[in-house]
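>>> Sequence first, then the predicted structure, then my questions.
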Amino acid sequence: MKLTIIGCSGSLGSPAGPASGYLVQAPGAPGVLMDMGPGVLAELQKVVNPSEVHVVFSHLHADHCLDFPSLTVWRRYHPSLAAQGRNLLFGPAATVEKLGRLTSDAEGHVDEMADTFAFTPWQARRAELIDRVQITPFPTVHPIESYGLRLVEATTGKVIAYSGDSAYTEELVACAQGADVFLCEATWGATSMGKAPDMHMCGGEAGLLASRAGVKQLILVHIPPWGDPEGAVRAARENFDGEVIVGEAGMEFEI
C-alpha cells in the first residue's frame, strides 16, 4: 500500500497544510481517502483525480469532513473528470443527513447523494471491503460518534491504523495491533494534564498505545497550528521504542 498524507493539521488547516485527509492506495485500486477536512480537495487534485477515490470518515467534525461538499461538485460537474459511476462512502450513521444538508440547494432538504456515492454506516468492529483493502472501525472516545480505522491490504497483509480523534481508549490498542504504520493523534502535545477530558490525546498516550499494540512506526498527527509537536515526540518516545515522527502534508509511505 501507499499512504499519502494530504493533510494532518489538528482542528483546522495551517499554513503548512490542510486539516485531516489521508490517501491509501493499493496496487491496481483507485484509492481510499480517510477524512476530508478543509484544504484537502485542493491538495488531492495534485495526486489523483478526486472522482476516483472512495471516501471513509472517522467522524463528522468540520476539520475532518468539510471539503466533502466540494467533492460532490467535482464529481458531478467537472467537464472532463467527473465521476463515471458511484464510489463507496462509509462513515457514522449521520453522514448523509449532515453532509447532504450542505450539498442541497433547498433549505431543509437533504441531498441523498445516491447518484454519486453508495453509503454504508459503520458498525463497530464489522469489517468492510473496499477493493483490496479491508477496513474495520473501532469506536473511540470523542464528543460525537467516532471511530479509529484499521486498514489491511488483502494480498500482503500490511496494516495501517488511524486513531481518528479520540481520548485514550483500549479500543485503539486492538485497532493498531501489529500495525506497520499507526497514524495517531497527539493534539495535546507533551501532556493531557489540565486539558479537556474525553476528546484528544498527548504524545505520551500515543506512544503508550503504539507500545502496547506493537506497531512498527508511529506517526503523530492532528497537532494544531499552535500545538507542540516537539513536546509530543519527546513524550511519545518515553513510552515507545520504535520510530516516531511528526506527520506533514505531502509525506508518502510505501508499506
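It's in.
>>> From now on I want contacts and neighbour counts done on CA atoms only, so please keep to that.
OK.
>>> what about stretch 175-194, distance to the chain center?
Between the centre of stretch 175-194 and the centre of its chain there are 13 Å (C-alpha atoms, centre = their mean, to the nearest Å).
>>> how far does that stretch stretch from start to finish?
Stretch 175-194 has an end-to-end distance of 27 Å (criterion: C-alpha to C-alpha, to the nearest Å).
>>> Kindly report the same for stretch 47-59.
Stretch 47-59: ends 24 Å apart by C-alpha to C-alpha.
>>> any residues touching that stretch, and which ones?
Here stretch 47-59 makes contact (C-alpha atoms under 8 Å, 6 or more residues apart in numbering) with 30-36, 41, 44, 64-65, 71, 74-75, 81-83, 87-92, 130, 144-149, 164-165.
>>> I figured G100 hits E112, correct?
Yes. With contact defined as C-alpha atoms under 8 Å, G100 reaches E112; the gap is 6.0 Å.
>>> coming back round to it: from the contacts of stretch 47-59, which would you call buried?
Among the contacts of stretch 47-59, the ones that count as buried by 16 or more other C-alpha atoms under 10 Å are 30-36, 41, 44, 64-65, 71, 74-75, 82-83, 87-92, 130, 145-149, 164-165.
>>> got a list of what H222 touches?
8-11, 19-20, 184-187.
>>> What helix or strand is the nearest residue to E43 once chain neighbours are set aside located in?
Distances taken as C-alpha to C-alpha, 6 or more residues apart in numbering place I6 nearest to E43, at 6.3 Å, with adjacent residues excluded. Element membership for I6, per DSSP states H and E: strand 2-7.
>>> ok, back up a step: which of the contacts of stretch 47-59 fall within strands?
Using DSSP state E, 32-34, 87-91, 130, 147-149 are the members of the contacts of stretch 47-59 that sit in strands.
>>> then this one, side by side with the first:
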Amino acid sequence: MELKVIGCTGSFAGPDSPASCYLLTSTDGAGRTWRVLLDMGSGSLGELQKHLDLSEIDAVLISHLHPDHCVDLAGFYIAARWDPRGWKGGQISVWAPAGMGDYLARTHSMPSADILKDQIDFHDWAEHTPVTIGPFTIEPYRVLHPIEEPYALRVTEKTADGETVLTYSGDSDACEGLTRSAREADVFLCEAAYMEGRDDAIRGIHLTGARAGQTAHDAGARRLLLTHLPIWNDPETALAEARQYFAGPIDVVTPLGHYTV
C-alpha cells in the first residue's frame, strides 16, 4: 500500500500543513485502485483536491471526533451534495466512532443527522471487529485519549505476496490497546504531540517522542513514522527522544510525504 501525507500538523492546521489526514492507496488483484482516508482534519479538504477528484475516495476512516481529525468531513458533504455538475461518486462511506453523524449535523446547524444520509453512509466502529474495504482490512483498537471513543486503526493489506500492516495511532497516550494495535506492524504511523521535559507529566492525552518510541519497541513494529507534531514542536527533538527507545528506522513525516508500506 502507498501512504501519502495530506496533513500532519497536530491539534490545528499549521502554516505549512493541514491537520491529520492520510491517503492510503492500493490496487487489488483485478486491477482496481482503492483510495481510503485516515482522518479528515481541519484544512485537509482543500489540499486533497490538489491530488485527486473527491469522488475517487472510497471511504473515510475516522479515529476520533476531535476537529483536527474529522471536521473537514462537513465540507466533503457540501462538495457532494451541491456540486452543480453532478456528484460522480456514490454515497460517501464513513467509518467512525458513534455520533459522527450528529457531530456533522451540528457543524451545519441541521436538526438531524438523517439529513446527511443522502450523501454519507455512516458506520460505527466496534472494537476488534474488522472491516474490509477493497484490499484493506481495518481493525479498530480502543486507546487512551480524553474523548468517548478514541481508536487506533490497524490496516492490513492482503496481496498475492502476503500481508502488509500499517497502524495509525490516532491520538493516544501509551496504553495496552495502542501497543496491541501496532504489534509487528510494517509501519507504525504514530503521534508525538508532546515533548519530554515540557509535557511528560501530562498523561492520558498524547505521546511524547520517547513514549512513541517505547511503544514501537514494545510492539515489535518494523518502522516508526512520527506525526501530529504541533507547530511549536521541534521535529529533531521528537526524533532524538524516539531513538532512545526504538532501534528501527524512524522519520518525522512531512506534508505531502510519500511512503511505501
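Perfect, thanks for sending it. As the structure is a prediction and not an experimental result, all values here were calculated from the model.
>>> Please state their TM-score.
Scored against TM-score structural alignment, normalised by the length of the first structure, the superposed chains reach a TM-score of 0.94; 253 aligned residues with a C-alpha RMSD of 1.6 Å.
>>> any residues touching the strand holding I6 of the first structure, and which ones?
13, 17-26, 37, 39-40, 43-44, 247-255.
>>> Quick check on those residues: which are buried?
Among the contacts of strand 2-7 of the first structure, the ones that count as buried (16+ other C-alpha under 10 Å) are 13, 17-26, 37, 39-40, 43-44, 247-250.
>>> for R126 of the first structure, what are its contacts?
R126 of the first structure makes contact with 136-137, according to C-alpha under 8 Å, 6+ apart.
>>> Distance of the alignment partner in the second structure of it relative to W82 of the second structure?
For R126 of the first structure, the aligned position in the second structure is T129, judged by TM-score structural alignment. Between T129 of the second structure and W82 of the second structure the computed distance is 34 Å (C-alpha to C-alpha).
>>> and if you look at G248 of the second structure?
Using C-alpha to C-alpha, G248 of the second structure is found at 47 Å from W82 of the second structure.
>>> just H128 of the second structure next, same as before
36 Å.
>>> So those two - more neighbours on which side?
H128 (14 against 10; other C-alpha atoms under 10 Å).
>>> For the equivalent of V94 of the second structure over in the first structure, list the residues it contacts.
Mapped onto the first structure by TM-score structural alignment, V94 of the second structure lines up with L89. Shown in contact with L89 of the first structure (C-alpha under 8 Å, 6+ apart): 54-56, 117-120.
>>> Next: G90 of the second structure.
By C-alpha under 8 Å, 6+ apart, G90 of the second structure lies in contact with 55, 119.
>>> That one and T33 of the second structure: what is the separation?
Distance of G90 of the second structure to T33 of the second structure, given as C-alpha to C-alpha: 16 Å.
>>> How about R180 of the second structure?
Distance from R180 of the second structure to T33 of the second structure, counting by C-alpha to C-alpha: 29 Å.
>>> So what does Q177 of the first structure match up with in the second structure?
Residue pairing (TM-score structural alignment): Q177 of the first structure is matched to R183 of the second structure.
>>> is it true that its match lies in a helix?
No. R183 of the second structure is assigned coil when assessed by DSSP: H, G, I helix; E, B strand; the rest coil, not a helix.
>>> count of neighbours near it?
With neighbours defined by other C-alpha under 10 Å, the count for R183 of the second structure comes to 20.
>>> Would you confirm that it contacts A219?
Yes. Assessed by C-alpha under 8 Å, R183 of the second structure is found in contact with A219 at 4.4 Å.
>>> Taking the centroid of the second structure, which residue is nearest it?
With distances taken as C-alpha atoms, centre = their mean, L38 lies nearest the centre of the second structure, 3.4 Å away.
>>> That one -> the first structure?
Counting by TM-score structural alignment, L38 of the second structure lines up with M34 in the first structure.
>>> ok, its match - contacts?
M34 of the first structure touches 21-24, 55-58, counting by C-alpha under 8 Å, 6+ apart.
>>> Break down the stretch 1-150 of the second structure into its helices, ranges please.
For the stretch 1-150 of the second structure, helices defined by DSSP state H, counting those that start in this stretch occupy the ranges 44-48, 67-70, 73-82, 100-107.
>>> To R223 of the second structure, which of these lies closest?
With C-alpha to C-alpha as the criterion, R223 of the second structure lies closest to helix 67-70 of these, at 23.0 Å.
>>> That closest one vs the first structure, average offset?
With mean C-alpha distance after the TM-score superposition for the first structure, helix 67-70 of the second structure departs from the first structure by a mean of 0.9 Å once superposed.
>>> Which stretch of the first structure lines up against that helix?
Under TM-score structural alignment, the match for helix 67-70 of the second structure is residues 62-65.
>>> Off-centre distance for that stretch?
The chain centre lies 10 Å from the centre of stretch 62-65 of the first structure; the measure is C-alpha atoms, centre = their mean.
>>> Aligned to V152 of the first structure, what sits in the second structure?
Match for V152 of the first structure (TM-score structural alignment): T156.
>>> Likewise for S211 of the first structure?
Matched by TM-score structural alignment, S211 of the first structure corresponds to H217 in the second structure.
>>> right, and the secondary structure at its match would be what?
Assignment for H217 of the second structure (three-state DSSP): helix.
>>> That one touches Y245, doesn't it?
Yes. Between H217 of the second structure and Y245 there is a contact at 6.6 Å, judged by C-alpha under 8 Å.
>>> Looking at those two, which one has more neighbours?
Per other C-alpha under 10 Å, whichever of H217 of the second structure and Y245 has more neighbours is H217, with 22 against 18.
>>> Without its sequence neighbours, what residue ends up closest to that one?
Spatial nearest neighbour of H217 of the second structure, chain neighbours left out: F246 (5.2 Å); criterion: C-alpha to C-alpha, 6+ apart.
>>> Which secondary structure state does that neighbour sit in?
What three-state DSSP gives for F246 of the second structure is coil.
>>> What lines up with it in the first structure?
Using TM-score structural alignment, F246 of the second structure lines up with F240 in the first structure.
>>> Tell me how many other residues crowd that match.
23.
>>> go on, T137 of the second structure?
Residue neighbour count, defined by other C-alpha under 10 Å, stands at 16 for T137 of the second structure.
>>> Check I6 of the second structure too.
31.
>>> Check the gap between it and D234 of the second structure for me.
From I6 of the second structure to D234 of the second structure the distance is 20 Å (C-alpha to C-alpha).
>>> what does D124 of the second structure give?
Taken as C-alpha to C-alpha, the span from D124 of the second structure to D234 of the second structure is 36 Å.
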